[in-house]
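> mind looking at a prediction? Sequence and model below.
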Amino acid sequence: MTRWIDISQRLDSNVPTWPGDTPFSYRLTWTKQMSGSVNVGQITMSTHTGTHIDAPFHFDENGKKVLELDVNLYVGPARVIHLPAMDQGAIGSIGVEDIERVDLQGVTRLLIRTGAWEERRVFPEKIPEIRPELAEYLAGRGVQLLGLDLPSVDPLDSKELPAHHALTRHHIHILEGLVLDDVPAGDYELAALPLPLADADGSPVRAVLRPLYSG
């Protein structure tokens, strides 16, 4: 049986967070010695720590919250592609010309490996952002979920978040912080379900892939 590949960031005290955001912590509030029966832990973290999804409420006061999102978009066939220029250290940005040679026929979920976030235990200073016009191009080819090995689809210092807004305007869901370093390009089955957080602007996910084989 084909094994699942974990493409999630490890959640521990070393996981990087957005500057000024809530750091991750886990501690035991009850030990087995204290309770007489069990260990019980407490987690403190931002909804945008590690591998996570963005809900539109993250950047739109009237946008959908996590529990209102269609969970079906986070499970199913996905295509992983590599952008070699990004792997070679060119930050730049990601636009239509970077994707137009990729066959997107039948692709609902697109995961992009840029290789630009090399030291994942340190929050990056700069990333290749998604250019807003790419949203319309992807939507026109049926893409409904875009995943990246980056902490954001926009420049890290952006306040307007044009890519977030453009993707949502074209009904494309956002999955960020993937670990695709050792994942070959190709077709996979993806599972990256958000938690059922009723009022949240985002959610951590345990994202996993397994190869899809024809025949």
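The structure has been received and is ready for your questions.

> C-alpha only now, for contacts and for neighbours.
OK.

> what kind of secondary structure is Leu11 in?
coil (DSSP: H, G, I helix; E, B strand; the rest coil).

> my read is that it contacts Gly50, right?
Yes. At 6.9 Å, Leu11 and Gly50 qualify as touching, with contact defined as CA atoms under 8 Å.

> and the strands in this protein?
5-6, 25-30, 40-44, 52-54, 75-82, 93-94, 109-113, 129-130, 145-148, 173-176, 186-191, 202-204, 208-211 (DSSP state E).

> here's the one I want to compare it with:
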Amino acid sequence: MKKLWDISPPVSDQSPVFPGDTPYAQAWSATLGPGCPVNVGKITMSPHVGAHADAPLHYGNEGFAIGAVDLAPYLGACRVIHAINKGPLIEWHHIAHAVQDLPARVLVRTYKRMPVDRWDGELAAFAPATIEQLAARGVKLVGIDTASIDPADSKTLDSHQVIRRLDLRVLENLVLDDVPEGDYELIALPLKLMTADASPVRAVLREL
């Protein structure tokens, strides 16, 4: 069988969230016992907890909710590019060594070890011009191992606005710690949430 890399962080009540966002919480609405044959949980969380796909609705009121987007960008040939400790913004020269004959999906690793249990207010993000150049080379989806493609303190979300204008898709909070640079098959399908601004994904890479 082809090797798989699970690039999704664990999701629990320890998962970091953007300050002010809804953390993960679980309760039991039914438990095994006399008169009840099953355990049934109840979950509350932001759709931006863990590995997730932003919907166009997240950064534009005219945009589609995540349940209405085309699934094709989230499935197919993908390149992982390392730009470790190059922040605060990933500039074109940080990834230029690996942009020949790009597939339609590009994931960028910025952490040596992704902090799955704490919020990082100094997270690395994409420079808007980097996304522009990726799109010019046919890229339809960009992903990153941080919580946002924009700086955590940004109020203008310039890279998200490039994504909106060029109709690209985005994955955030990926775990790329153990993934060598190179080409893979990406599988990271969002849930069919018809009014949501994002969706959790179970993101995996499969060797070609």
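Structure received. In this text, all values refer to a predicted model and were calculated from it rather than measured experimentally.

> could the strands of structure 1 be laid out in TSV, adding distance to Pro16 of structure 1 and mean neighbour count?
Formatted as TSV, the strands of structure 1 follow (distance: least, CA to CA, whole Å; neighbours: other CA atoms under 10 Å):
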stretch	distance to Pro16 of structure 1	mean neighbour count
strand 5-6	18	16
strand 25-30	12	13
strand 40-44	14	11
strand 52-54	13	26
strand 75-82	24	20
strand 93-94	22	18
strand 109-113	19	23
strand 129-130	19	20
strand 145-148	16	22
strand 173-176	13	25
strand 186-191	23	20
strand 202-204	14	25
strand 208-211	20	20
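
> got those as a markdown table, with distance to Ala166 of structure 1 columns?
Formatted as a markdown table, the entries for these read as follows, by distance: least, CA to CA, whole Å:
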| stretch | distance to Ala166 of structure 1 |
| --- | --- |
| strand 5-6 | 29 |
| strand 25-30 | 33 |
| strand 40-44 | 31 |
| strand 52-54 | 13 |
| strand 75-82 | 21 |
| strand 93-94 | 14 |
| strand 109-113 | 16 |
| strand 129-130 | 10 |
| strand 145-148 | 12 |
| strand 173-176 | 11 |
| strand 186-191 | 24 |
| strand 202-204 | 17 |
| strand 208-211 | 26 |
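
> between Leu11 and Gly50 of structure 1, which one's more packed in?
Gly50 (29 against 16; other CA atoms under 10 Å).

> distance of the more buried one relative to Arg169 of structure 1?
25 Å (CA to CA, to the nearest Å).

> swap in Arg131 of structure 1?
When Arg131 of structure 1 is compared with Arg169 of structure 1 (using CA to CA), they lie 14 Å apart.

> for Glu189 of structure 1, same thing?
Taking CA to CA, one finds Glu189 of structure 1 at 26 Å from Arg169 of structure 1.

> ok, now Ile81 of structure 1?
For Ile81 of structure 1, the distance to Arg169 of structure 1 - CA to CA - is 23 Å.
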